[in-house]
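Colleague: Sequence first, predicted model second:
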Amino acid sequence: MANGSRQAAWEFFGLELKRRREDAGLTQVELGLRVFVSGGYIGQFEQAIRKPQLDVAQRIDEALQTDGIFERMWRQLIDDRRYAEYFAAAAELERLATVLCDFEPFVIPGLLQTAEYARAITLASNPFAPEGHIEEIVAARLERAQLLRGETRPLYWAILHETALRVPVGGPAVMARQLRQLTMLSRERHALVLVLPYTAGAHAQMGKSLRLMEFADAPPTAYTEAVYSGNLLDDPAVVKRTRAAYDLLRVAALPPEASLALIESAAEDYERCASTT
């Protein structure tokens, strides 16, 4: 579904939600109380500013007795077999963000990956998947990466633990090209990439990825990911804590030029290794 038609469909979702809510004689605040979100969030759903999570859509169906219509619409609009179900909502939100801040402890973030690196990561976690499915996932990741090249691209920060530079995903040649892409995106100011070095020791997100998203017309959101699960965090107090954690990571990371120097040094090491094999 093209972005324009998808947005139109979300606008229909919002109009239908408003109609069903008003037919039930509920205000936005009253419906929000029943589905455990604020009335302001209900208003944002109705205006197609923000998309609900699956469990919220299910609770809306229960509160309005709509026989699963909002869950079915959600699955039609957000579920995308190219993405894991737990990441689909976050993938939708990143298209609307004005600021994106990623922290990855082990891998290069998806928005910065080359096709070869993305393919190696995908194969590692899907060793028995058909080739067509692998290619579909890689294509989706590369499509997402175009977000950083558009005229209305978000401000994008990425903090990588040094581990992400040292694990030879796909082999030395693949890693060399991946790290050269990181430096290119940084030099061209499409992204600001920082490295948290081994020497930093313990840090605020030990072993846990983190994403912060800011929007022009909606409150900020945080996204965290674990094994086959992800969480979108909307609660203002929780988002404030994740922002504080990210600030601690920024303070502990190497400055931009020192980060680039470390990335380039690692790329050179991989290039030397690739030339001897």
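Modeller: Everything's here; your move.

Colleague: can we go C-alpha only for contacts and neighbour counts from here?
Modeller: OK.

Colleague: Residue 96 versus residue 4, what's the distance?
Modeller: Remark: distance between residue 4 and residue 96 (Cα to Cα, to the nearest Å) = 13 Å.

Colleague: Settle it for me: which of the two has more neighbours?
Modeller: residue 96 (20 against 9; other Cα atoms under 10 Å).

Colleague: the strands in the stretch 51-200 of the chain, which residues?
Modeller: 99-104, 155-161, 192-196 (DSSP state E, counting those that start in this stretch).

Colleague: Nearest to residue 180 among the ones you listed would be which one?
Modeller: Comparison of the strands of the stretch 51-200 of the chain against residue 180 by Cα to Cα identifies strand 192-196 as nearest, at 12.3 Å.

Colleague: quick one, the closest one and strand 99-104 angle?
Modeller: For strand 192-196 against strand 99-104, the angle by axes from the mean of the first three to the mean of the last three Cα atoms, to 10 degrees is 30 degrees.

Colleague: List the buried residues in the helix or strand containing residue 222.
Modeller: Element membership for residue 222, per DSSP states H and E: strand 221-226. For strand 221-226, a neighbour-count test (16 or more other Cα atoms under 10 Å) marks 221, 222, 223, 224 as buried.

Colleague: try this one side by side with the last:
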Amino acid sequence: MTPNPLARTRRLGAALLALRTQRGYSHAELGRKAGISASVISRTENPLGDPGRKPGLLSVRLLLDALDVPRGSREWTAIESLAEDAASSRWWDAAAYTRMGDGQRTYALVEAGASTIREYAGLLLPGIVQTAAYARHRVLAVTGDAPVTDPEPIVRGRLERQRQTVGGGLAQYQLVLEEQAIRRRPVPAEVMLEQLRHLLALMEGDGVSVRIVPVDAQPGDGFAPRAPHAHVTYPDMDDPPIVVVDNVTKALLITDPVEVSGYAQLHQRLREAALSDADSAVYIRQAAAELAATI
């Protein structure tokens, strides 16, 4: 499986920061020695300021030379390998996905190469499980100073994210949904019916778990998340897990280990408060039947 580029970018930044600190260089001093700007060094060491930015391989090699890391050494090879993984081509680099949106691009970046995606959603189904029709209606429903007039690039992005993860069985996917996400109709009835049936089909795939939290569930104090989010881990244990939170205007990345661990614990408590996988499937199937009877 292709390594997650953001995880490798973070590890690259941490390695270069540690070397610069050990050598006692400031950004400016190292920049002068390497022949690159201090701002490039800062951005490379702190990639979350612009998580989609790819590190420059030449810049990384110049930094390693300036930091007196012997070429061909184990340390050089390891850091160069991180840089190559971080700079690798990504499916969303293709022309078909250039207009899928910055927020969705961040989600795709976090999801790439994941081993587990533990997601929570409240009123709306998350983009990674949406049908084309559901996604199209939701995109067009967005209002603001610059409403979307052509939803298709965003829809294509959501469908490809699904194919790359949930639909392809490449990641263990655990979704916890509030009951309202199934019962509420944010799209026309026939679109919602198709979406519920699609969700049931996904639940039959390997590694996919969907659980419904009823409105009368009693999970205890503090177990109600404030926003949709996803806790993501990777096959390489050295690639740190990350949480991406949907805060409406953009995707917020949480990387602090304590906070990330807290989200993992929250997800487990929500799963325990929810209906079982089997009972959740029965619930969704019943909701679909009731909806079909109204069409």
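Modeller: Yep, that arrived. In this text the structure is predicted, and so the values were computed from the model without any measurement.

Colleague: Got a TM-score for the pair?
Modeller: With the length set by TM-score structural alignment, normalised by the length of the first structure, the two chains reach a TM-score of 0.72; 229 aligned residues with a Cα RMSD of 3.4 Å.

Colleague: Same list (the strands of the stretch 51-200 of the first structure) but as JSON lines, adding distance to residue 174 of the first structure and mean neighbour count.
Modeller: Listed next are those as JSON lines, based on distance: least, Cα to Cα, whole Å; neighbours: other Cα atoms under 10 Å:
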{"stretch": "strand 99-104", "distance to residue 174 of the first structure": "19", "mean neighbour count": "22"}
{"stretch": "strand 155-161", "distance to residue 174 of the first structure": "18", "mean neighbour count": "22"}
{"stretch": "strand 192-196", "distance to residue 174 of the first structure": "19", "mean neighbour count": "26"}
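
Colleague: Could you measure from whatever residue of the first structure lines up with residue 153 of the second structure over to residue 81 of the first structure?
Modeller: The alignment partner of residue 153 of the second structure in the first structure, by TM-score structural alignment, is residue 136. Residue 136 of the first structure is 9 Å from residue 81 of the first structure, where distance means Cα to Cα.

Colleague: try residue 8 of the first structure
Modeller: Residue 8 of the first structure is 21 Å from residue 81 of the first structure, by Cα to Cα.

Colleague: count of neighbours near residue 275 of the second structure?
Modeller: Residue 275 of the second structure, neighbours per other Cα under 10 Å, totals 20.

Colleague: For the aligned residue in the first structure for it, give me its contacts.
Modeller: Residue pairing (TM-score structural alignment): residue 275 of the second structure is matched to residue 254 of the first structure. Residues in contact with residue 254 of the first structure (Cα atoms under 8 Å, 6 or more residues apart in numbering) are 194, 195, 196, 197.

Colleague: Aligned to the third one, what sits in the second structure?
Modeller: In this case it means residue 196 of the first structure. Residue 196 of the first structure maps onto residue 213 in the second structure, by TM-score structural alignment.

Colleague: So that match is in contact with residue 277, correct?
Modeller: No. Contact between residue 213 of the second structure and residue 277 fails when scored by Cα atoms under 8 Å: they sit 11.0 Å apart.

Colleague: The strand or helix carrying residue 44 of the second structure maps to which residues in the first structure?
Modeller: Taking DSSP H and E as the definition, one finds residue 44 of the second structure inside helix 38-45. Aligned using TM-score structural alignment, helix 38-45 of the second structure spans no residues in the first structure.

Colleague: Show me what whichever helix or strand comes after that helix is packed up against.
Modeller: Using DSSP H and E, the helix or strand that directly follows helix 38-45 of the second structure along the chain is helix 57-66. Packing partners of helix 57-66 of the second structure (3 or more Cα pairs under 8 Å, 6 or more residues apart in numbering; DSSP states H and E): helix 27-34, helix 74-86.
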